[in-house]
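Peer 1: Test case, fold it:
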Amino acid sequence: MPKANNRVFVVGVGMTKFEKPGRREGWDYPQMAKESGTKALEDAGIAYSEVEQGFVGYCSGDSTSGQRALYELGMTGIPIVNVNNNCSTGSTALYLAAQSIRGGLADCVIALGFEKMQPGALSGGAEDRESPLGNHIKALAAIDEFAFPVAPWMFGAAGREHMKKYGTTAEHFAKIGHKNHKHSVNNPYAQFQKEYSLDDILSARMISDPLTKLQCSPTSDGSGAAIVVSEDYVSRHGLAEQAVEIVGQAMTTDFASTFDGSAANVIGYDMNVQASQRVYDQSGLGPDDFQVIELHDCFSANELLLYEALGLCGEGEAPGLIDDGDTTYGGRWVVNPSGGLISKGHPLGATGLAQCAELTWQLRGTADKRQVDGVTAALQHNIGLGGAAVVTAYQRATR
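Peer 2: Coordinates of the predicted model:
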């Protein structure tokens, strides 16, 4: 495999507030993209004319919606690539932008993601063709009784499996929802900014045991963007003080083990293990070197499983991290200071870029009331079933 040569930096980030679908009248995806993209350009202190390529992610929309979105920033004839990788779409756009820089194909690239969603549970897609999740659903249905809505059933099944194997309780999952809602109180970009008691979380409407409504990410509208540049670009434009380096990044897709009879693997456990290990190998960093983590808590069960998949603890040990308060302020890591997908919201194409924005602010020390003390390295995880996992490690350029 060719070795990566060029260093990659994020020098500008921007996002919209995540909103309940349809809440902002007249707020279509071009307006969302203009808002997040303009903020990212202003944060970087550059004009859109500097951008040489664009990667635009979204899951619902027409084939050239990426062009229509970026045309709000300018029409300069650059290559624009439309990206769709289920819930990991935003991070996939970031991954492709970083590849362009790393490979020496460009000096300045924009990664942007947006989503304009319909209220309620996610639809199953086109009815005249096989679902890309068909094999995953069949594999899971062989070990757990099929139920609607499909996504919470899949992650709920993985949670139930963990409970059976390791004695995890419903309260452990609820504590994750409690933590993330509490974190979101300090995030002006979050769809929800209300703190709930643990009893509120536990007594909310059951969606797929043990997952209550307040442990499930909502449908959301919103957008995020990042300006990704080369080391030479950082030097020429004097951006070192605000630059955040991508020191490790990996994408994995499903392995044969996805269908080995484990609910955890159906929802991507092995993908997550492999992607994170590759990032640790690339960066020379391990789990204990990070102070802040934004990970894909589409459901609280996934966050719990990710503690183990990312190596924060051994298999079966995640409940201990939760009980000891190791994943919130004052603990070993602060996981999802933004409120995560559960409370910040989950506009599919924007999620990965919103995670990038939060971690960039954390590394710069500009996250206001959410700021984690002494941040020197940050870790990002984003997954889409069917499937792709993207893990990214960041450090300040001036470390």
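
Peer 1: When you work out contacts or count neighbours from here on, use the C-alpha atoms and nothing else.
Peer 2: OK.

Peer 1: can you list contacts of stretch 51-64?
Peer 2: 66, 70, 78-87, 89-90, 92-94, 96-97, 106-117, 348-350 (CA atoms under 8 Å, 6 or more residues apart in numbering).

Peer 1: Let's see which of the residues you listed end up in helices.
Peer 2: Gly66, Leu70, Thr89, Gly90, Thr92, Ala93, Leu94, Leu96, Ala97 (DSSP state H).

Peer 1: Which strand or helix spans the residue nearest to Ala367 when sequence neighbours are not counted?
Peer 2: Computed as CA to CA, 6 or more residues apart in numbering, the closest residue to Ala367 that is not its neighbour in sequence is Trp361, at 5.1 Å. Here Trp361 sits within helix 351-364, counting by DSSP states H and E.

Peer 1: Against which helices or strands is that helix packed?
Peer 2: strand 8-15, helix 89-102, strand 108-115, strand 222-230, strand 244-252, strand 292-294, strand 377-384, strand 388-396 (3 or more CA pairs under 8 Å, 6 or more residues apart in numbering; DSSP states H and E).

Peer 1: unless I'm mixing things up, Thr252 is touching Ala388, no?
Peer 2: Yes: counting by CA atoms under 8 Å, Ala388 is a contact partner of Thr252 at 5.6 Å.

Peer 1: so what sits against both of those two?
Peer 2: Counting by CA under 8 Å, 6+ apart, the residues touching both Thr252 and Ala388 are Met271.

Peer 1: who has more neighbours, those two?
Peer 2: The neighbour comparison of Thr252 against Ala388 (other CA atoms under 10 Å) goes to Ala388, with 23 against 20.

Peer 1: Could you double-check that that one sits in contact with Asn85?
Peer 2: Yes: under the criterion of CA under 8 Å, Ala388 makes contact with Asn85 at 7.0 Å.

Peer 1: how close does the nearest residue to Gln362 once chain neighbours are set aside get to Pro337?
Peer 2: Once flanking residues are discounted, Gln362 sits nearest to Gln371: 6.0 Å by CA to CA, 6+ apart. Per CA to CA, to the nearest Å, Gln371 is found 8 Å from Pro337.

Peer 1: Compare the two and say which one has the larger neighbour count.
Peer 2: For Gln371 versus Pro337, neighbours defined as other CA under 10 Å are more numerous around Pro337 (32 against 22).

Peer 1: And the closest residue to that one other than its chain neighbours, how far from Gly330?
Peer 2: Using CA to CA, 6+ apart and skipping residues adjacent in sequence, the residue nearest Pro337 is His183, 5.4 Å away. In this view, His183 and Gly330 are 13 Å apart by CA to CA.

Peer 1: of those two, who's got more company?
Peer 2: With neighbours defined as other CA under 10 Å, His183 and Gly330 compare such that His183 has more, 27 against 11.

Peer 1: Sequence B follows; please return its structure for comparison with A:
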Amino acid sequence: MSNSSFDQVVVAGVGMIPFAKPGASENFDVMGARAATLALADAGLDYADIQQAVVGYVYGDSTCGQMALYRVGMSGIPVSNVNNNCATGSTALFLARQALASGDVDCVLVLGFEQMRPGAIGAVFADRPGPFDRFDEVSKAITGQPDLPPALRYFGGAGLRHMEKYGTTLEDFAAIRAKASRHAVHNPNAVFRNEVSRDDVLNSPVLWPGVMTRLMACPPTCGAAAAVLVSPAFAKKHGIDTTVRIVAQSMTTDRPATFASNDMMQLVGYGLSQSASHQVYESAGVGPDDIDVAELHDCFAHNELISYEALGLCPEGGAQQFIADGDNTYGGKVVTNPSGGLLSKGHPLGATGLAQCHELVSQLRGTAEHRQVAGARLALQHNLGLGGACVVTLYQRVDPA
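Peer 2: Here you go, the predicted model:
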């Protein structure tokens, strides 16, 4: 893909509602309509201006996207529904960006929402083969932990692999969680805004001895977020702010090495993240050292740590030093998850990728208030869904000529 196609995509508006614990939120259609309305208002547009919509969610019946958007308007436009596990929101963003880059449309609304239940994520259709059957088989064989909940086994196993390979400690994962809480204190949309220390994290209930405590895992969350993408010509015609653009984007899925490598880090998407980020850097003509701020997929503190290396933010095996030097927070090399990330902001699966977009657009506009990363011009988004898919998106601040 050429850079010229990406130059045609402006993030005109973003919207997000405060995330909530299961049982404390509105229904999905109300949340989705609220987020979409906020994004339209931010862009200064009416629903009648939207030419196409892409809606993402994981736990919902078919055409839930229409149900949410019909609360905003019923204009007859194409509405597509997307489910790509935890990468659903950014997959919807990827498809919307592709539609704009094709030239077929000039204005697309992207919406993501989720109304989750308490507790660990489980299968809905138990009467048929599941998309995680192979992941379960391989992860149980590698970890020897068949009784752990799948997500805990996957990402805890990946963290354990990093510990065995590079000497990473439980304290390193705890430091990531504590950092997330410090960032979330300033985010009014985060579900958890209380600051916790590294010791608080270490002393929380043990989920896997020596590998994970409860505070190292993100909570099930309900919420919604949205974005409006437009072409530069449409933006000029409607007087839309063109400050933030998507300048590169890549989506990857699994290769044989995911299962054949017998490596838990590969099983949870290390290779997907590495490949997608390399494609993005090459397309944009930049490197990881150029990134000012990033929203990473920290469903577990363990995944944030291995993602530092997969995305090239530090060398392979260098995550422990990266954390110790404070290079993952304000004053360091790249501020990671200024929103508080999935660990503190919450993780409503379909909304997560668009909540990341919301944060990074705010950062590049300079409107993130107490979370603001000074002088941010390049922002990286990393959204991972097992099963699997990974979307990496690069946003750039483009000042008026």
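
Peer 1: Please, where are all the strands along the stretch 1-150 of the first structure?
Peer 2: 8-15, 53-57, 80-83, 108-115 (DSSP state E, counting those that start in this stretch).

Peer 1: now, of those strands, which is deepest in the fold?
Peer 2: strand 108-115 (a mean of 32; mean count of other CA atoms under 10 Å).

Peer 1: helices and strands around that one, which ones?
Peer 2: helix 29-44, strand 53-57, helix 89-102, strand 222-230, helix 351-364.

Peer 1: Out of the ones you listed, which is the most enclosed?
Peer 2: Mean neighbour count (mean count of other CA under 10 Å) peaks for strand 222-230 among those, with a mean of 31.

Peer 1: Superposed on the second structure, what's the mean shift for the following helix or strand past it?
Peer 2: For strand 222-230 of the first structure, the following helix or strand on the C-terminal side (DSSP H and E) is helix 231-237. Following superposition, helix 231-237 of the first structure is found to deviate from the second structure by 1.3 Å on average (mean CA distance after the TM-score superposition for the first structure).

Peer 1: So what's the gap between helix 231-237 of the first structure and the chain middle?
Peer 2: 27 Å (CA atoms, centre = their mean, to the nearest Å).

Peer 1: Tell me the helices and strands packed up against that helix.
Peer 2: strand 8-15.

Peer 1: which ones are touching Tyr330 of the second structure?
Peer 2: Val373.

Peer 1: How is it assigned, secondary-structure-wise?
Peer 2: Of the three states, Tyr330 of the second structure takes coil under DSSP: H, G, I helix; E, B strand; the rest coil.

Peer 1: Just give me the match in the first structure for it.
Peer 2: In the first structure, the residue equivalent to Tyr330 of the second structure is Tyr329, according to TM-score structural alignment.

Peer 1: what's the distance between its match and Asp297 of the first structure?
Peer 2: From Tyr329 of the first structure to Asp297 of the first structure the distance is 17 Å (CA to CA).

Peer 1: Equivalent analysis for Leu348 of the first structure, please.
Peer 2: In terms of CA to CA, Leu348 of the first structure sits 12 Å off from Asp297 of the first structure.

Peer 1: For Arg128 of the second structure, the count of nearby residues, please.
Peer 2: Neighbours of Arg128 of the second structure (other CA under 10 Å): 7.

Peer 1: typed the wrong thing, it's Gly76 of the second structure
Peer 2: With other CA under 10 Å as criterion, Gly76 of the second structure counts 10.

Peer 1: Please apply the same query to the one 10 residues further on.
Peer 2: Summarising burial for Cys86 of the second structure: neighbours were counted as other CA under 10 Å, giving 27.

Peer 1: who touches it in this structure?
Peer 2: Neighbours of Cys86 of the second structure in contact, by CA under 8 Å, 6+ apart: Val58, Leu349, Gly350, Thr352, Asn383, Leu384, Gly385, Leu386.

Peer 1: The fifth one matches what in the first structure?
Peer 2: Correspondence of Asn383 of the second structure to the first structure, assessed by TM-score structural alignment: Asn382.

Peer 1: what would the helices and strands packed on strand 108-115 of the first structure look like in a markdown table with distance to Glu171 of the first structure?
Peer 2: Below are those laid out as a markdown table (distance: least, CA to CA, whole Å):
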| stretch | distance to Glu171 of the first structure |
| --- | --- |
| helix 29-44 | 37 |
| strand 53-57 | 35 |
| helix 89-102 | 31 |
| strand 222-230 | 31 |
| helix 351-364 | 26 |
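
Peer 1: So Arg182 of the second structure, which state does it fall into?
Peer 2: helix.

Peer 1: correct me, but it touches Phe192?
Peer 2: No: contact criterion CA under 8 Å: Arg182 of the second structure and Phe192 do not qualify, at 10.4 Å.

Peer 1: mind checking the end-to-end distance for stretch 229-244 of the second structure?
Peer 2: 10 Å.

Peer 1: Next: stretch 179-193 of the second structure.
Peer 2: 12 Å.

Peer 1: buried sites along that stretch?
Peer 2: Neighbour-count burial for stretch 179-193 of the second structure, counted by 16 or more other CA atoms under 10 Å, picks out 179-187, 189-193.

Peer 1: The residues you listed: which two are farthest apart?
Peer 2: Using CA to CA, the two most remote members of those are Lys179 and Asn189, lying 17.0 Å apart.

Peer 1: Confirm for me that Met67 of the second structure is in contact with Asn27.
Peer 2: No: the criterion here is CA under 8 Å, and Met67 of the second structure misses it with Asn27 at 11.1 Å.

Peer 1: TSV please, covering the buried residues of stretch 179-193 of the second structure and showing distance to Leu229 of the second structure.
Peer 2: Formatted as TSV, these follow (distance: CA to CA, whole Å):
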residue	distance to Leu229 of the second structure
Lys179	31
Ala180	29
Ser181	31
Arg182	31
His183	27
Ala184	27
Val185	29
His186	27
Asn187	24
Asn189	22
Ala190	24
Val191	27
Phe192	29
Arg193	30
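
Peer 1: Right, I'll leave it there.
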